[in-house]
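# This is the structure alone, sequence omitted:
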């Protein structure tokens, strides 16, 4: 199922995007509203690891299927936008699958 580079990228994009949403909409309110800063520490660390893995997956896909600069820069840019990976995933699925 996740044997193709595009499907591996889509999975990593989903996981990285989900970790960003958890960080922004669950961990940050827990820190600032309830006063539980450890939530950001743990979720932020996990998000950081997933972000590095996401960048590595982008590099792998770029070399494996010769992604253009537009695809690479778009993949990196959407990682900083909440729900960006979900929107980008629809474009990737439409164009590459």
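Everything's here; your move. These numbers were taken from a predicted model, which means no experiment stands behind them. Numbers count the residues shown, from 1 in each chain.
# going forward, measure contacts between C-alpha atoms and count neighbours the same way
Fine.
# Could you grab the helix/strand/coil label for residue 95?
helix (DSSP: H, G, I helix; E, B strand; the rest coil).
# Actually, residue 80.
Applying three-state DSSP: residue 80 is coil.
# Tell me where this structure has helices.
Assigned by DSSP state H, the helices in the chain fall at 5-22, 28-29, 38-65, 69-78, 84-96.
# Enumerate the positions of the fourth one that are buried.
Think helix 69-78. For helix 69-78, the neighbour count (16 or more other C-alpha atoms under 10 Å) marks 72, 75, 78 as buried.
# second one coming, line it up with the first:
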């Protein structure tokens, strides 16, 4: 389960960065919302998968509450999932 979670964490992080730093500026500065629509749904699905897998992996690895909060909070901070991968998921 851990390797799958690492892949989802990577994809969620990349999709969030693309959405935040590419699609959103293009939407507001160039008046072109199609990239937000294109990236929004995949990012949403990856976000939900990340949260679910974080809870499953956290319970399997017996993470304490602080670690679990950090991993979950990382999903809403840009580049947060990369930090989680480096700090908690690499073995």
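It's in. What you are looking at is a predicted structure, and each value in this text was computed from that prediction instead of being measured.
# Run through the residues that contact the equivalent of residue 81 of the second structure over in the first structure.
Here residue 81 of the second structure is matched to residue 85 in the first structure, going by TM-score structural alignment. Neighbouring residues of residue 85 of the first structure by C-alpha atoms under 8 Å, 6 or more residues apart in numbering: 13-14, 17, 75, 78-79.
# and which of those is nearest to residue 96 of the first structure?
Among those, residue 75 lies closest to residue 96 of the first structure (C-alpha to C-alpha), at 13.8 Å.
# so what corresponds to that closest one in the second structure?
By TM-score structural alignment, residue 75 of the first structure lines up with residue 71.
# which residue packs closest to its match, ignoring adjacent ones?
residue 84 (6.1 Å; C-alpha to C-alpha, 6 or more residues apart in numbering).
# Burial check on that neighbour, number of neighbours?
Here the count is done by other C-alpha atoms under 10 Å, and residue 84 of the second structure has 21 residues near it.
# cool, and residue 51 of the second structure?
For residue 51 of the second structure, using other C-alpha under 10 Å, the count is 18.
# which one is it nearest to, not counting chain neighbours?
Spatial nearest neighbour of residue 51 of the second structure, excluding adjacent residues (C-alpha to C-alpha, 6+ apart): residue 72 at 6.5 Å.
# Can you give me the distance of the one you found to residue 22 of the second structure?
Here the criterion is C-alpha to C-alpha, to the nearest Å. By it, residue 72 of the second structure lies 24 Å from residue 22 of the second structure.
# ok, the residue minimising distance to the centre of the first structure - contacts?
For the first structure, residue 16 is the residue whose C-alpha lies nearest the centre (C-alpha atoms, centre = their mean; 3.0 Å). By C-alpha under 8 Å, 6+ apart, residue 16 of the first structure lies in contact with 47, 50-51, 54, 79.
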